[in-house]
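[1] just to be clear, the model below is a prediction. Sequence and coordinates:
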Amino acid sequence: MNLSSLQPAAGSVKDRKRIGRGTGSGRGGTSTRGHKGAKSRSGYSSKVGFEGGQMPLQRRVPKFGFKNFNRVEYASVNLDVINSLVASKDVKIVDFAFLKSHGLVSKKDKVKILGRGSVEDSLEVHAHAFSKSAIEAIESAGGKTVVVV
């Protein structure tokens, strides 16, 4: 065996369709484009959303709602997740760097701590926002919440 004798397995490679090469090829004449009309001609391209003159979907469906460009999106982290991370390590401060190092948030996220679950240790938790139930749970365990600006 050498490089000059290598070839693909039989039947694994198909030849491309040679369109418009005479009637003997079986794809001459209209070249698989059907008869007449804009789609049979060269240079044809339809506009995006054009439905052949029928009222297009984006004009049939009414407009509603709006996007609030002042909305602040938070990455949410629940207390049970924090508790499971802290239980295995000797940690007293949970801040953005701690959450990022454990893959819970990414670089540009703002963090909101939510109150699902509970906390056993007294922790100092730093975040951009807290739910009321999270504040109660952290402070009842003897911890402290710090809002990051």
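    Everything's here; your move.
[2] please count neighbours and contacts with C-alpha atoms only from this point.
    Fine.
[3] can you show me the strands along this structure?
    Applying DSSP state E to the chain gives strands spanning 74-78, 93-94, 110-114, 124-127, 129-130, 144-147.
[4] which parts of the first one are buried?
    If I follow you right, that is strand 74-78. For strand 74-78, burial by neighbour count (16 or more other C-alpha atoms under 10 Å) applies to 77-78.
[5] what packs against that strand?
    Here strand 74-78 touches strand 110-114, going by 3 or more C-alpha pairs under 8 Å, 6 or more residues apart in numbering; DSSP states H and E.
[6] then this one, side by side with the first:
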Amino acid sequence: MRLNNILPNKDAKHYKKRLGRGIGSGSGKTAGRGHKGQKSRSGGFNKICFEGGQMPLYRRLPKRGFKSIKCFYKTEIRLSDLQNLNISEIDIFTLKNANIISKFTRVVRVILSGNLSKKIIIKGLKVTKGAKIAIEKIGGSIM
């Protein structure tokens, strides 16, 4: 046996149909493309979203703004919200248990809004400059 003697099994190989090779081939003359028109000619095609010249759907609909996916996981809380809590040590888990923030929240920022009159300790939360000064003025701390 030699390499030039090896053949594929019978009916294992399908040869490409030869188009436009005379009437006897069965695919002569128009070569299976029908008569006339854009799709019968070489290079004739439409874009996928082409609607026959009508204004396409993606141009008819109004444009909308951008909303970041990240904003779903961020939350801001006020000092007045912390005032209402009966806990002195505050972290993200205590805020979730108290239903002040969503269970999906990953980043919490404390902002200066409202009054704070009790000493609190904040762990693992972001704090604005004004809120930090207000917390430390009362004797609280940020870790």
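    Arrived safely, thanks for sending. Bear in mind the structure is a predicted one, so any value in this text is a computation, not a measurement.
[7] any idea what the TM-score is?
    For this chain pair, the superposition-based TM-score is 0.51 by TM-score structural alignment, normalised by the length of the second structure; 94 aligned residues with a C-alpha RMSD of 3.6 Å.
[8] circling back: mind putting the strands of the first structure in a markdown table, distance to Gly65 of the first structure included?
    Compiled in a markdown table, the strands of the first structure are given as follows (distance: least, C-alpha to C-alpha, whole Å):
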| stretch | distance to Gly65 of the first structure |
| --- | --- |
| strand 74-78 | 21 |
| strand 93-94 | 38 |
| strand 110-114 | 25 |
| strand 124-127 | 31 |
| strand 129-130 | 27 |
| strand 144-147 | 32 |
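[9] among the ones you listed, which is nearest Leu85 of the first structure?
    strand 93-94 (9.8 Å; C-alpha to C-alpha).
[10] now for the closest one, which elements pack on it?
    The contact analysis (3+ C-alpha pairs under 8 Å, 6+ apart) places strand 93-94 of the first structure against strand 124-127.
[11] mean per-residue distance, the strand it packs on versus the second structure.
    Mean deviation of strand 124-127 of the first structure relative to the second structure after superposition (mean C-alpha distance after the TM-score superposition for the first structure): 1.8 Å.
[12] for the second structure, what spans make up the helices?
    For the second structure, the helices defined by DSSP state H cover 57-60, 79-83, 92-97, 129-138.
[13] give me whichever of the ones you listed is most buried.
    Of all those, helix 79-83 carries the top mean neighbour count, a mean of 17, counting by mean count of other C-alpha atoms under 10 Å.
[14] just give me the mean distance for it relative to the first structure.
    Mean for helix 79-83 of the second structure is 0.6 Å (mean C-alpha distance after the TM-score superposition for the first structure).
[15] kind regards, and thank you for your time.
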